[in-house]
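Colleague: predicted model and sequence below, questions to follow.
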Amino acid sequence: MKELRENQLESIMKGRRSVRVYQPNYRIPREELTAIIETAASAPSSANLQPWRVVVVESEEGKKKLRPLVMFNTRQNDTSSAMLLIFADTRYYENADYIYNLAVEQGKMPPEVRDQQLGMIKSYFPSLPPEKSSEVTRFDCGLFTMQLMLTARAYGYDTNPMAGFEADQLAEAFGLDAERYVPVVIVSIGKAAEAGYPSVRLHPDQITFWR
């Protein structure tokens, strides 16, 4: 059996902790946050339609607005370098032409494959029932969010994913169309001031079924 040697990815994954208190005066440079988001956006998504949208709340004004909406997660809001609000764009399929034309322009896809894929996308995704469309976009946003946290760890930052927030108020509070943009998760990011607790995981024998 082959063994992993000097595997940085394993170290990043197993070293990740949910950190709730950060160094309050530390600010992540905007170019680094942009690079983290760009890397995270390499995550797979249904038909490569990339439904995730990110609102970066880093200003004092923005955090003051967010504070009453994050319930019991105020420590993260008050001390983090930024709070990343991850939304699902319910009209994600409207970017299909742009994405697939760009793939052809960059030589990543033959025109005939683009045409075939676009035909399928335009007949399938817009007609999905709302609950199924929500399932698709939330799943994809989850993949993006996990890559976001691991990328942040690779840059030397810590994160905490949060589901405790006022979902019905979040989009409107930050100037987004609440009918179109659905909040999925909030991720705090910064330099840890208090280490996150290590946690246990179920053994593969407890979560795997061999058939």
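Modeller: Nice, I can see it.
Colleague: make it CA atoms for all contacts and neighbour counts henceforth
Modeller: Fine.
Colleague: so the residue nearest to the spatial centre of the chain, which state does it fall into?
Modeller: Central residue of the chain (Cα atoms, centre = their mean): Thr145, 2.6 Å from the mean position. Assigned by DSSP: H, G, I helix; E, B strand; the rest coil, the conformation of Thr145 is helix.
Colleague: repeat that for the one 3 residues further on.
Modeller: When the structure is reduced to helix, strand and coil (three-state DSSP), Leu148 reads as helix.
Colleague: roughly how far does it sit from Arg67?
Modeller: 22 Å (Cα to Cα, to the nearest Å).
Colleague: Arg138 too?
Modeller: Arg138 is 24 Å from Arg67, where distance means Cα to Cα.
Colleague: more neighbours, these two?
Modeller: For Arg138 versus Arg67, the count of surrounding residues by other Cα atoms under 10 Å is larger for Arg138: 23 against 17.
Colleague: so that one sits against Ile86, correct?
Modeller: No: assessed by Cα atoms under 8 Å, Arg138 is found out of contact with Ile86, at 10.0 Å.
Colleague: alright, now check it against this:
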Amino acid sequence: MKNIDIEKRKEEILNAHKFRFACKEFDPDKKIPEDDFNFLLEVGRLSPSSFGFEPWKFVVVENEELREKLLPVVWGVKRQMPTLSHLVIILARKSSDVIYSSDYITHMMKDIHKMPEDKVKERREKYRKFQNEDFKILNNDKDMFEWSVRQTYIALGNMLTAAAEIGVDSCPIEGFHKEKLEKLLEDEGILDREKFGVSTLVAFGYRKEDPHRDKTRRKMEEVVEWIK
């Protein structure tokens, strides 16, 4: 019975991935129920990250006036904006927050991970070596930010898949002018540019119509190499 349940679950997961596509136009008459959207946010919140430091923030834009202001600088959402149900801007923490010695990292270790003082010291040193020696990003603000961005994409991927599993459509969006968007969010009092930068955006809703073609992907043998 257990094996049957596993096979059924595997099939459901694969079907969700086949169902998911980058939706360009949503049904304007259908909105995602609050419980379902909170579920997607919870999936993002519970997502894994390097060292468990969660260098992200999810900004849910419901304000119609702000949505209009976004259009000139987020060209990738112009088709979806009139019909989407929810729009999320995913922020990534900058070097001032993710450097090994920052108050944020101390907060994560002490207040969130509940580490005793000796473990905090040990973990901080391990993280310092990771930044300085393993990835060599310690003295490069851009590389530190890009490390944070990579973590946000784990959360993004989980949210996209979870959405598909409950029949919600989505579209990740990288079509934006980063400098102009961050300036707009700063002017609106939403973004502290000393601590955060924009990683990506994602639109959620329900498709207006099914895609006109089946999902296309490279064959498994083109994607996977086995080293035995």
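Modeller: Sure thing, it's come through. Computed from a prediction, not measured in an experiment: that's the story for all the values here.
Colleague: what value does the TM-score take for this pair?
Modeller: Scored against TM-score structural alignment, normalised by the length of the first structure, the superposed chains reach a TM-score of 0.84; 207 aligned residues with a Cα RMSD of 2.6 Å.
Colleague: shared neighbours of Arg138 and Ile86 of the first structure, which are they?
Modeller: By the contact definition Cα atoms under 8 Å, 6 or more residues apart in numbering, Arg138 of the first structure and Ile86 are jointly contacted by Val184.
Colleague: now for Lys208 of the second structure, how many residues are close by?
Modeller: So Lys208 of the second structure, with other Cα under 10 Å, has 16 neighbours.
Colleague: that one -> the first structure?
Modeller: Correspondence of Lys208 of the second structure to the first structure, assessed by TM-score structural alignment: Ala193.
Colleague: residues contacting that match?
Modeller: 21-23.
Colleague: which residue packs closest to it, ignoring adjacent ones?
Modeller: Once flanking residues are discounted, Ala193 of the first structure sits nearest to Tyr22: 4.4 Å by Cα to Cα, 6 or more residues apart in numbering.
Colleague: ok, Phe87 of the first structure next?
Modeller: Nearest residue to Phe87 of the first structure, sequence neighbours excluded (Cα to Cα, 6+ apart): Pro183, at 4.2 Å.
Colleague: now do Ala192 of the first structure
Modeller: Nearest to Ala192 of the first structure is Tyr22, by Cα to Cα, 6+ apart, at 4.3 Å.
Colleague: check contacts around whatever residue of the second structure lines up with the one you found.
Modeller: Matched by TM-score structural alignment, Tyr22 of the first structure corresponds to Phe26 in the second structure. Contact analysis of Phe26 of the second structure by Cα under 8 Å, 6+ apart lists 80, 83-85, 205-209.
Colleague: ok, now Cys171 of the second structure?
Modeller: 21-24, 202-204.
Colleague: pretty sure it is in a helix, no?
Modeller: No: counting by three-state DSSP, Cys171 of the second structure falls outside a helix, being strand.
Colleague: next one: the aligned partner of it in the first structure relative to Ser188 of the first structure, how far apart?
Modeller: Matched across to the first structure, Cys171 of the second structure falls on Asn160, judged by TM-score structural alignment. Asn160 of the first structure sits 5 Å away from Ser188 of the first structure when distances are taken as Cα to Cα.
Colleague: same check, this time on Ser46 of the first structure
Modeller: Look at Ser46 of the first structure and Ser188 of the first structure: by Cα to Cα, they are 26 Å apart.
Colleague: identify, from the contacts of Phe26 of the second structure, the entry nearest to Glu34 of the second structure.
Modeller: Ser85 (10.7 Å; Cα to Cα).
Colleague: show me where the second structure has helices.
Modeller: 2-19, 34-45, 64-70, 95-98, 103-107, 117-129, 141-165, 178-187, 220-223 (DSSP state H).
Colleague: out of those helices, which is the most enclosed?
Modeller: Ranked by mean neighbour count, the helices of the second structure are led by helix 95-98 with a mean of 22 (mean count of other Cα atoms under 10 Å).
Colleague: wait, Pro51 of the first structure touches Asp89, no?
Modeller: Yes: counting by Cα under 8 Å, Pro51 of the first structure touches Asp89, with 5.2 Å between them.
Colleague: any residues in contact with both of these two?
Modeller: Thr137.
Colleague: and the longest strand belonging to the second structure, how far from the first structure on average?
Modeller: Criterion DSSP state E: the longest strand present in the second structure is strand 196-205. Taking mean Cα distance after the TM-score superposition for the first structure, the mean distance separating strand 196-205 of the second structure from the aligned residues in the first structure is 1.2 Å.
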